[in-house]
Structures are given as C-alpha cells and as structure tokens.
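>>> need a structure here:
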Amino acid sequence: MIFDPNNPIIKLCMSGMGLEDSGNSEDAITMFQKAWDEATDYYERFIASYHLARLQKSITEKLKWMKTSLQCALKINDDNVKSAYPTLYLNIAKCYEELGDSENAKRNYELSNSAKGKPSDKGPFYHGTKADLKVGDLLTAGGISNYKPELKMDHIYFTANVNVAGLAATLAKGEGRERIYIVEPTGEFENDPNVTDKKFPGNLTRSYRSKDPLRIIGEVTEWAKLTHKERREWREEIDKNKGEIIN
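Presented below is the predicted three-dimensional model:
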C-alpha cells in the first residue's frame, strides 16, 4: 500500500487540515466529510474517517468514527497501515475512558501497547537528494537540513516510498539534478518522528531515520516527478511553515 500525496482523497484531507490550522473547523469537517463520501476503497476510508473522528465534538461520534477508521485499517491488513494501529487503539481507549467504560478503555490501551514495536519494513529503501553519488558510497548523518539551513542533522533519513524520496529530491538543496538512490541501512532504524502520528496516523509514508550510515546499492532512474504546480505548492508550504520540516 503506497501513500500518495497526490491521491485526491489525501489531498482533500490535507486541505481540511489547512482549514483546521487556520481555525476554520466547520469547513474542515465539511472537507473531511467530502473525502469520506468520495473515498473508493478501505485505505481512503481509513484516512478520511480518522480525520473526521478527530474533529467530532461528541465523544460518542468521535468513538464511532475512530472505530470505523480502525475497522477499515484492519481490513487492509497491510504492514504499512499497521503502523497506525497503536494510535487508533489509543484514541479509542481515550474515548471509552471519557465515557466511563473502564473495561473497554483498558482493553484498547493494552491493544495499543501490544501493537507498538520497531519497524519491520524490509524495503526496498530510497534516499532522495541532488548529490552526485555512486554505488558503494555511504550516506552518513551530520548533513544540513533541507528545511533549516542552520540545522545539522543527527540522523540520515530514508523511505520505502519512492514518491516520498522523489519529493525529498525535489526539495533538496543544491543545483544538481534530482536523484533517488536505492539504499541499504547498515544499522538499526526507527520511524521518522517528524511524520509519524503528525498529519496522518502512524507512519503511512514509510519514512525512517538512522544514526548509522546508509549504503548506496543502486539508483532509480524513473519515477513520477512533480508537476510545476505541485513543486510550487510544496515550496509555498515550506515558506508558510518558515522552514519547518513538512509533515
């Protein structure tokens, strides 16, 4: 299951989150409802219902939509979507707790904890950049952030989603051409906290980071590159966030 930021339902949800950030919650709910109404599969319904759940004022409605999101996620049975299980169970547990149902709250807290763990993603993994590198080279931590020039990165970042790597290549500093390298982690890695449980539940973009080097084992030569309009929108998003890492 591949997270695609250009998927129409995901784009609707991102628009809804933009409205939410500007304080327009009612229009945000309308946008999330539109995403739900237009969703065509369990993956899209899982995402749309999660965002609908977040903005419900009624705890019973919040619980209903969060359970709907979980049911859709369970039907997908995808390792990528499983990263959202802890968050979904946790939110359901909190709803039951507010409703005074301690038994169901306890059960869902336990399910949330049991669903946690280190990433089990087997790749293949990718790293997007504008650097001219070759097979066998090592990518190491300590580089400068693409989003904050004054920030030195303590980790090296990578993803199992080639489209996300393509976005990173587009936003990378430098004058070279966009490159996506196939990489192999040489040590342990963890979910990227900049995206995990931020805009979307879990780690749907399959984004990771490691303090250990990544070894380049190949290069991707063809991928779905952003249009000029999409590039402009992402640049505007970066400017709007004043250099913050895009979630």
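>>> rest of the way, CA atoms for contacts and neighbours
OK.
>>> let's verify residue 208: helix, strand, or coil?
strand (DSSP: H, G, I helix; E, B strand; the rest coil).
>>> mind listing what it touches?
The contact partners of residue 208, by C-alpha atoms under 8 Å, 6 or more residues apart in numbering, come to 157, 158, 159, 189, 190, 191, 192.
>>> filter those residues to the buried ones?
157, 158, 159, 189, 191, 192 (16 or more other C-alpha atoms under 10 Å).
>>> which of those sits closest to residue 25?
Nearest to residue 25 among the buried ones among the contacts of residue 208 is residue 192, at 27.9 Å by C-alpha to C-alpha.
>>> now the closest one: closest residue in space, sequence neighbours ignored.
Using C-alpha to C-alpha, 6 or more residues apart in numbering and skipping residues adjacent in sequence, the residue nearest residue 192 is residue 208, 4.5 Å away.
>>> so where do the strands sit in this structure?
Remark: strands assigned in the chain by DSSP state E are 125-129, 138-139, 156-159, 179-185, 190-191, 207-210, 214-220.
>>> and stretch 89-106, which residues are buried?
By neighbour count with 16+ other C-alpha under 10 Å, stretch 89-106 contains the buried residues 89, 90, 91, 92, 93, 94, 95, 96, 97, 104, 105, 106.
>>> here's the other one to compare against:
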Amino acid sequence: MVRIGQAIMLHRGGDREEARNRFAALWTETDVDADLFHRCTIAHYMADTQDDPADELAWDLRALAAADALDQDRVSWGEHQLAVRSLYPSLYLNLAADHVKLGDEEAARQELERARAKLDALPADAYGEGIRAAIERLEKRIADGAASPGGAVDGSSGGTDQLP
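Modelled structure (predicted):
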C-alpha cells in the first residue's frame, strides 16, 4: 500500500507518466487471485492516469472486477471489507464519467444509478460528501449535454474534475 500511495502522490503532483509507470509495475507484481484489494486500488487510480478515455474505462472496469471478486466472497475481505464497500460509489461514478467522455449518455446514467444505490455505504465525512457532490455534478453535466458529441465533461475545454 505504501508504493500505491507513492504512485497516487506522483499523480496528484502532476506526474501522470511516472505514476502510470509505477501503477503498471505494481499491477504486474500483484497476484490475480490473492491481491484483489490491491489490484482494485491500483486499477482505480491507474484509470486516472490514462490519456485515452477507452483505456480509462478499461482500467475502471478492472477495478470493478476486482471489487466484485472480493464482494462475491471468493476471498476473505479481512480489514478491507469497509474500504471496498465504500469504494463502490466511486467506482460507478468513474465509470459514468468514462461513458460521458466516450459520448454514451445512457451508459453514464446507468452507472450513476448504480452509484446512487451504493451511497449508503459511504461514511458521513468529507470523502462521502465529495462522492455525493461529484455524482450531482456529473448528473447536471449530462443534463446539460456533456455526453453529446463535442460536449465537454466539465463544461470547459480543460478536462474533467479529479474524481475520487
């Protein structure tokens, strides 16, 4: 987790390429069956380092698949149980944002519905409020035409908000 945290800090500091390289190395080092929590975390953040929206979607789907494998009791959740449950709204939110970037409004709306269905797992803290607010913002962007061809995801030409 320390190395994952270091890669996250690199990304948040603006070094997407180095963060992407470190996440890729961590991804290859993790065991597909034994390190599901780590794989979920790596893929979740690796998605944010992608330049191509289709690649971002692919990584977000990997994160969801790892979370689902944990949720299906194929492994022991251990101390990660609450963390994974509270990650679902963010995973679905990120998938919705990916679909907006790709111009698929219907898929984005479906993912936002899935995110809303998991909101009860969020803590009543800044993280939980941030996810709730991000869902509201993305719903508004979709209503304002963000998923239409040429529509900007954040209403400007500068990219998207950093989603949790």
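>>> quick check: residue 67 of the second structure vs residue 13 of the second structure, distance?
Separation of residue 67 of the second structure from residue 13 of the second structure (C-alpha to C-alpha, to the nearest Å) stands at 27 Å.
>>> so between those two, which is more surrounded?
More crowded of residue 67 of the second structure and residue 13, by other C-alpha atoms under 10 Å: residue 67, with 23 against 10.
>>> could you find the counterpart of that one in the first structure?
Matched by TM-score structural alignment, residue 67 of the second structure corresponds to residue 73 in the first structure.
>>> who's in contact with its match?
Residue 73 of the first structure sits next to 42, 43, 46, 81, 82, 85 when contact means C-alpha under 8 Å, 6+ apart.
>>> what's the matching residue for residue 57 of the first structure over in the second structure?
That one, residue 57 of the first structure, aligns with residue 51 by TM-score structural alignment.
>>> neighbours around its match, how many?
11.
>>> which residues touch residue 10 of the second structure?
Counted by C-alpha under 8 Å, 6+ apart, residue 10 of the second structure has contacts 16, 18, 19.
>>> how about those residues in JSON lines, adding distance to residue 58 of the second structure?
Converted to JSON lines, these look like this (distance: C-alpha to C-alpha, whole Å):
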{"residue": "16", "distance to residue 58 of the second structure": "17"}
{"residue": "18", "distance to residue 58 of the second structure": "19"}
{"residue": "19", "distance to residue 58 of the second structure": "17"}
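>>> in the first structure, where's the longest helix?
When the first structure is parsed with DSSP state H, its longest helix is helix 59-76.
>>> compared with the second structure, how much does that one deviate?
Helix 59-76 of the first structure differs from its equivalent in the second structure by a mean of 0.5 Å after superposition (mean C-alpha distance after the TM-score superposition for the first structure).
>>> from the buried ones among the contacts of residue 208 of the first structure, which two are the most distant?
159 and 189 (10.9 Å).
>>> what separates residue 112 of the second structure from residue 102 of the second structure, distance-wise?
15 Å.
>>> and of the buried ones among the contacts of residue 208 of the first structure, the nearest to residue 10 of the first structure?
residue 159 (18.7 Å).
>>> can you tell me the closest non-neighbouring residue to the closest one?
The shortest distance from residue 159 of the first structure to any non-neighbouring residue, by C-alpha to C-alpha, 6+ apart, is to residue 207 (4.3 Å).
>>> and the one you found, how many neighbours?
Around residue 207 of the first structure there are 22 residues (other C-alpha under 10 Å).
>>> my read: it touches residue 197, true?
No - counting by C-alpha atoms under 8 Å, residue 207 of the first structure stays clear of residue 197, with 11.7 Å between them.
>>> residue 142 of the second structure: how many residues sit nearby?
24.
>>> ditto for residue 240 of the first structure
By other C-alpha under 10 Å, neighbour count at residue 240 of the first structure equals 10.
>>> with residue 228 of the first structure instead?
The burial count for residue 228 of the first structure: 8, using other C-alpha under 10 Å.
>>> ok, now how distant is it from residue 20 of the first structure?
Taking C-alpha to C-alpha, one finds residue 228 of the first structure at 26 Å from residue 20 of the first structure.
>>> and if you look at residue 209 of the first structure?
From residue 209 of the first structure to residue 20 of the first structure the distance is 29 Å (C-alpha to C-alpha).
>>> the more surrounded of the two?
A direct count of neighbours by other C-alpha under 10 Å for residue 209 of the first structure and residue 20 places residue 209 higher, at 21 against 17.
>>> residue 36 of the first structure pairs with which position in the second structure?
Per TM-score structural alignment, the equivalent position to residue 36 of the first structure in the second structure is residue 27.
>>> what sits against its match?
Contacts of residue 27 of the second structure by C-alpha under 8 Å, 6+ apart are 39, 42, 43.
>>> next one: residue 90 of the first structure
Residue 90 of the first structure makes contact with 108, 109, 112, according to C-alpha under 8 Å, 6+ apart.
>>> which one among those residues gets closest to residue 15 of the first structure?
Looking across these and measuring by C-alpha to C-alpha, the closest to residue 15 of the first structure is residue 112, at 28.7 Å.
>>> so what's that closest one closest to, chain neighbours aside?
Nearest non-adjacent residue to residue 112 of the first structure (C-alpha to C-alpha, 6+ apart): residue 86, at 4.1 Å.
>>> what is the equivalent residue in the second structure for that neighbour?
Match for residue 86 of the first structure (TM-score structural alignment): residue 89.
>>> tally of neighbours for its match?
Neighbourhood size, residue 89 of the second structure [other C-alpha under 10 Å]: 28.
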